[in-house]
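Visitor: got a sequence here, can you build the structure:
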Amino acid sequence: MEIGMDRTTATTPTAASATATATPARTPANADPPPPLGLLEYLDLGDHRSVRAKRETAFEAALLAEQVGYQRLWLPEHHSTGVPSPNPLLLAGVLGSHTTRIRIGTAVTLIRVRDPHLTAEDVASAAFFCGDRLDVGFGRGDVAGSAADALAYLRKGGDATDEAIRTVVSVLDDGRDWIDPLDTPYERWLHGAGTRSAELAGEMGFNYCHALFFNVDVDACTRTLNSYRAAFPNGRTAVAAALVANDDPVIARTDSIRAGIKVNCAGTAEQCAAAVCKLLELTGADEVVITEMSRSADDHLRALKEIFGLVAERLGGRPRSAGPADRAATGGEER
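Guide: Below is the predicted model of the structure:
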């Protein structure tokens, strides 16, 4: 099992415009509350598979996540050949129309290379299909590779990127002469792996998700989350971690070797579940959002089910009480 979470004082397991009450994933009456676990479906399993096959697996994973009890399903934005997720808001609308309980969202929408007004229109379209289950997650990152040159004319600097996020929110809240305001509540998230995104999330009243698969320093993650909480006590926090769950250590290690992403735990499903629970304990985050990176579609779907069940067993089927778990940054008609 591979360890991909650095901590100096503890060892992780190897292997509408105002703050309002969150809209959690719905739980049937008299059922045990689900564990604080979400899914970031990366959609790029195995370089040898076609885009169509990857989308089919992601769609099946979304339905599975809804069935077993994941609280959220987030989709990334990537621009490269063989990557099936260039517009996560479009895909969010599709998945929203095929689910009824799980929250659906983006992780992330790369606003640095997107027009804020057109992005607001995309959010409104996705909200129609997702209802009040929509999570809108912004990232301040950039595109790489050949897309970096092709999209250079759209690229904004840091300050302009931050202002574009504010513009999207303003358009959704107030509308424009040619755009109706959004009348559906949604959750606002900022994603990052350093301090600036967390600071901006606190300033703007967004929830914050820290990507541990970009920066594996758990101490730095915890400090960032604590600073965010001090700036915005009502916000919700999440940690995103990359896992590979396989009983075969050779397959687990092989699948964990990824360009541009650091797998935080590669081992058995039990070891991955232990890593998730340890992250909740160490960081005090309200939830962990996993991206499971097995290259085989069958392994991926099996791992998603096994990890969820094992995390639920470890937590006794109860959400954690630490942190402002019942509050979140929302937008929409509830002002």
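Visitor: all contacts plus neighbour counts: C-alpha atoms, from now on.
Guide: Will do.
Visitor: Ile290 against Ala245, yeah?
Guide: No: counting by CA atoms under 8 Å, Ile290 sits too far from Ala245 to count as a contact (11.3 Å).
Visitor: more neighbours: which of those two?
Guide: Neighbour comparison, Ile290 and Ala245: the larger count goes to Ala245, with 32 against 28 (by other CA atoms under 10 Å).
Visitor: that one contacts Ser294, doesn't it?
Guide: Yes: Ala245 is in contact with Ser294 according to CA under 8 Å; the separation is 7.1 Å.
Visitor: identify the contacts common to those two.
Guide: Ala252 (CA atoms under 8 Å, 6 or more residues apart in numbering).
Visitor: and this one, so I can compare the two:
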Amino acid sequence: MAADEIRGETHGTAPTPLSVLDLVTVGSGTTATEALRTSATLARQAESRGFHRYWVAEHHSMPGVASSSPAVILAHLTAHTTRIRLGSGGVMLPNHAPLVIAEQFGTLEALAPGRIDLGLGRAPGTDGATAAALRRTDRLDEGADDFPQQLAELIRFLDDDFPDGHPYRRIHAVPGPVQATSPGGVQSPHRPPVWLLGSSGFSARLAGTLGLPFAFAHHFSAHNTVPALDLYRESFRPSELLDAPYAVIGVSALATDDPKEAARQVRATGLNMVRLRTGRPGLFPSPEETQAHRFSAMEEEFVASWSANIVHGTADEVRSGLDDLHKRTGADELMLTSHAHRGELRLRSYELVADAYGLPTAA
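Guide: Purely as a prediction, here's the structure:
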């Protein structure tokens, strides 16, 4: 796998490649159908404006997040795009059998050759009860503890190279390399590169040790960003995939024409997180709902802390915030996730960021 399938090309005046992380947000008064239509529109827009990749995140049992099945959504997006890289940010490996993931992403690779990323996380992407339902076990610690072994198994399926004597030696992920060794088979020049995702040091160290690209969730674990990236770089060992570390950070960013609107949407994001953290997840609230909510002192403190890590305001303000974040972290790529009650605000945000950096518009 060539390293240039990982590294992005910087366009315009952006200091580093820019990408998109989509949670397929469902606002109150809207439907998942509308949210998914927005995602398809956003993927086309991101491609036309020079964003490098478009990832979808796996979450479960959250009414305001319609991305429980990244592989299904990505298959849909392959039909709406032609150039932009598509991937998972990420698939939560302990929730799934490695063979199933290898089959899903082998299928995606066949649909969009050379454009698929397989980002993996070890968290459940939901609460404990939902994770137990997904995994059919109450021993949730097993999935996290076994992550390195599950990862190794998944990579073996993707490469179709279990050693002789292994119980899975005669099992093959299809579509996959085994088709090239069948009579009349032709070897595909691509296979989805594996990324590790994380919000702490565990995945950072593992990604470095294995020589894999790493994506850090700065958007919800900002205080750990620099230590995790330092650990990743210190742990990095060159591999066939990468000869040097490559780190992406997820950034919550919202640009609007009116900075007051950005502040209103950010406060709604805060209420959404309050509900989630107190076990009452719902649809993404409107600014009007948020204004009517009576925040307790503790909730106000939480919202202020959460909002401090969201880069928001006018296009110039967002650009300044992203530039500063890049300088502080040295990230090789910034992956922007924009949260707003209405899909058109999310679309406008990415357009404003692209304009602020002078990203070209494809013909």
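Visitor: where does the TM-score land?
Guide: For this chain pair, the superposition-based TM-score is 0.79 by TM-score structural alignment, normalised by the length of the first structure; 291 aligned residues with a CA RMSD of 2.5 Å.
Visitor: would you map the strands across the second structure?
Guide: Assigned by DSSP state E, the second structure shows strands spanning 18-22, 53-56, 85-92, 116-121, 194-198, 214-216, 247-255, 311-313, 333-337.
Visitor: and the third one, what does it pack onto?
Guide: In terms of contacts (3 or more CA pairs under 8 Å, 6 or more residues apart in numbering; DSSP states H and E), strand 85-92 of the second structure is packed against strand 53-56, helix 70-78, strand 116-121.
Visitor: what does Val108 of the first structure correspond to in the second structure?
Guide: Aligned by TM-score structural alignment, Val108 of the first structure pairs with Gly90 of the second structure.
Visitor: residues near the corresponding residue of the second structure for Val169 of the first structure, how many?
Guide: When the second structure is aligned by TM-score structural alignment, Val169 of the first structure is paired with Ile155. The local packing of Ile155 of the second structure (other CA under 10 Å) involves 18 other residues.
Visitor: what's near enough to touch Ile155 of the second structure?
Guide: Per CA under 8 Å, 6+ apart, neighbours of Ile155 of the second structure: Val194.
Visitor: what's the separation between whatever residue of the second structure lines up with Leu64 of the first structure and Val266 of the second structure?
Guide: By TM-score structural alignment, Leu64 of the first structure lines up with Gln45 in the second structure. In this view, Gln45 of the second structure and Val266 of the second structure are 23 Å apart by CA to CA, to the nearest Å.
Visitor: if you count surrounding residues, which of those two has more?
Guide: The residue with more neighbours, out of Gln45 of the second structure and Val266, is Val266; 29 against 18, by other CA under 10 Å.
Visitor: find the nearest non-adjacent residue to the more buried one, please.
Guide: Leaving aside its chain neighbours, Val266 of the second structure sits nearest to Ser307 (6.5 Å; criterion: CA to CA, 6 or more residues apart in numbering).
Visitor: doesn't Gln265 make contact with the one you found?
Guide: No: with contacts counted by CA under 8 Å, Ser307 of the second structure stays clear of Gln265, the gap being 10.3 Å.
Visitor: about what we covered before: identify the residues contacting the match of Val108 of the first structure.
Guide: Taking CA under 8 Å, 6+ apart, one finds Trp55, Val56, Ala57, Glu58, Pro70, Leu118, Gly119, Leu120, Gly121, Leu197 in contact with Gly90 of the second structure.
Visitor: if we use 7 Å, what do you get?
Guide: Val56, Ala57, Glu58, Gly119, Leu120, Gly121, Leu197 (CA atoms under 7 Å, 6 or more residues apart in numbering).
Visitor: let me have the residues you listed in a markdown table, extended by neighbour count and distance to Ala244 of the second structure.
Guide: Converted to a markdown table, the contacts of Gly90 of the second structure look like this (neighbours: other CA atoms under 10 Å; distance: CA to CA, whole Å):
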| residue | neighbour count | distance to Ala244 of the second structure |
| --- | --- | --- |
| Val56 | 25 | 25 |
| Ala57 | 25 | 26 |
| Glu58 | 24 | 28 |
| Gly119 | 24 | 18 |
| Leu120 | 25 | 20 |
| Gly121 | 26 | 21 |
| Leu197 | 29 | 17 |
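Visitor: return the residue of the second structure aligned against Arg229 of the first structure.
Guide: Using TM-score structural alignment, Arg229 of the first structure sits opposite Arg233 in the second structure.
Visitor: got the buried residues for stretch 213-221 of the second structure?
Guide: Pro213, Phe214, Ala215, Phe216, Ala217, His218, His219, Phe220 (16 or more other CA atoms under 10 Å).
Visitor: quick one: it aligns where in the first structure?
Guide: With TM-score structural alignment as the criterion, stretch 213-221 of the second structure aligns to 207-215.
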